[in-house]
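Peer 1: the following block contains a protein sequence and its predicted model.
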Amino acid sequence: MTEPVTQTCTRPQQLRREVFEAGDYYWVNGADWRPEAEREPRPRTLEELWEVELVHEAGTHSVLDVFVVLGPDDTPDYNTVELVTAEEALELLGTEKLTRAHVPDFDVFPRSRWVGRCAVLHDNEGKPQEIRFWGHSGD
């Protein structure tokens, strides 16, 4: 079983680029379970990464697996992220404006495998500061 992925950023595309460039993702064709001679170097581009069929099946166990942040009327599906609504935050954590102090309690929000969650985190004055992503991608 994989550990939950939790990453924070102020801009999702920036985070995706940083994670890819740092190699901070599971690379199925370089995994330890493969014989040494069959391990491949990491792809040079995101396009190359997604050309590998096993990546579609196993995922990268990172924000790279996220293609769409859902709108309020969208249905969660593979490779999507569902935003915690103000109503959900109020019901489960007692506030509409989440902060970093609430992050340890995010397990109260419902989630599924291959569908991430995200929440806007606010500063002490109630201004949005960052987006926190978490969930399980990959198997």
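Peer 2: Structure received. Bear in mind that the values here come from a model prediction, so they are computed numbers and not experimental data.
Peer 1: from here on, just use CA atoms for contacts and neighbour counts.
Peer 2: OK.
Peer 1: chain center to stretch 77-92: distance?
Peer 2: 13 Å (Cα atoms, centre = their mean, to the nearest Å).
Peer 1: which outside residues touch that stretch?
Peer 2: 65-72, 76, 95-98, 108-109, 114-120, 137 (Cα atoms under 8 Å, 6 or more residues apart in numbering).
Peer 1: just stretch 110-122 next, same as before
Peer 2: With Cα under 8 Å, 6+ apart as the criterion, stretch 110-122 contacts 66, 76-85, 97-100, 128-138.
Peer 1: from those, which land in strands?
Peer 2: 80-83, 128-135 (DSSP state E).
Peer 1: may I ask which of those has the most neighbours?
Peer 2: Val81 (26 neighbours; other Cα atoms under 10 Å).
Peer 1: one more to weigh against that first structure:
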Amino acid sequence: MGASGWDYYMPYQEDRYLALVTLRTLVFEAGEFLWAVSGKMAVDDPGRPRTEDELWADETVRLKGTHSILDMYRVLADDETPNYGYLPYPYETFEEYMALVKEHGNPEYGIIVPVGEAEAYETAGDTKLTRDHVEAIVPLAKFPGIGRLAVLHDERDTPAELYFWGFSGD
């Protein structure tokens, strides 16, 4: 099937991990994830799991993921360096990617990497990102199984939303 892209907007809150936990709960309860056992979106499958423990108890799900934010479990701190497991930008094909993984180790899957000010400025030309910048920052989610997070500001430069995005799954 391949990895699937996902993105979500959440009202801004300072505690980004709490925002992730809240978002995961909302997505799970709404069934907005792939239930790998049936190959259907969970919302369309009456036999889907009713708890996250049931979801992750299934080996198929652990291998294929949910193609959603449910595949993410941790938000890195601003000063934390992500463990991509390889040098982050020098590949263009899957074969090159796999060679780098073999040489340098596996990435730390399931993490959310916040967009820092320098990266925001380099990518979008501004340190106070807004919804107008989303198209410019989407390519920052380069690695499967590693999500991104940006604080989006309103017209008064006040934090208004958290934007989570990435791609995950088999």
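Peer 2: Alright, I've got the coordinates. Please read all numbers here as calculations on a predicted model, not as lab measurements.
Peer 1: quick one on the thing from earlier: between the ones in strands among the contacts of stretch 110-122 of structure 1, which sits nearest Asp32 of structure 1?
Peer 2: Gly135 (23.3 Å; Cα to Cα).
Peer 1: just give me the match in structure 2 for that closest one.
Peer 2: Gly135 of structure 1 maps onto Gly166 in structure 2, with residues paired by TM-score structural alignment.
Peer 1: looking at it, that match is touching Asp7, isn't it?
Peer 2: Yes. Under the criterion of Cα atoms under 8 Å, Gly166 of structure 2 makes contact with Asp7 at 6.6 Å.
Peer 1: which residue in structure 2 aligns with Lys97 of structure 1?
Peer 2: Match for Lys97 of structure 1 (TM-score structural alignment): Lys128.
Peer 1: you'd agree its match is up against Asp157?
Peer 2: Yes. The criterion here is Cα under 8 Å, and Lys128 of structure 2 meets it with Asp157 at 6.5 Å.
Peer 1: quick revisit: buried subset of the contacts of stretch 77-92 of structure 1?
Peer 2: Among the contacts of stretch 77-92 of structure 1, those classed as buried by neighbour count (16 or more other Cα atoms under 10 Å) are 65-66, 69-70, 76, 96-98, 114-120, 137.
Peer 1: now for those residues: which two are most distant?
Peer 2: Asp65 and Glu96, at 27.6 Å, using Cα to Cα across those.
Peer 1: all strands for structure 1, in order.
Peer 2: 5-9, 68-69, 80-83, 115-122, 128-135.
Peer 1: now these in CSV, with distance to Ala58 of structure 1?
Peer 2: CSV is the format used below for the strands of structure 1 (distance: least, Cα to Cα, whole Å):
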stretch, distance to Ala58 of structure 1
strand 5-9, 14
strand 68-69, 18
strand 80-83, 15
strand 115-122, 14
strand 128-135, 15
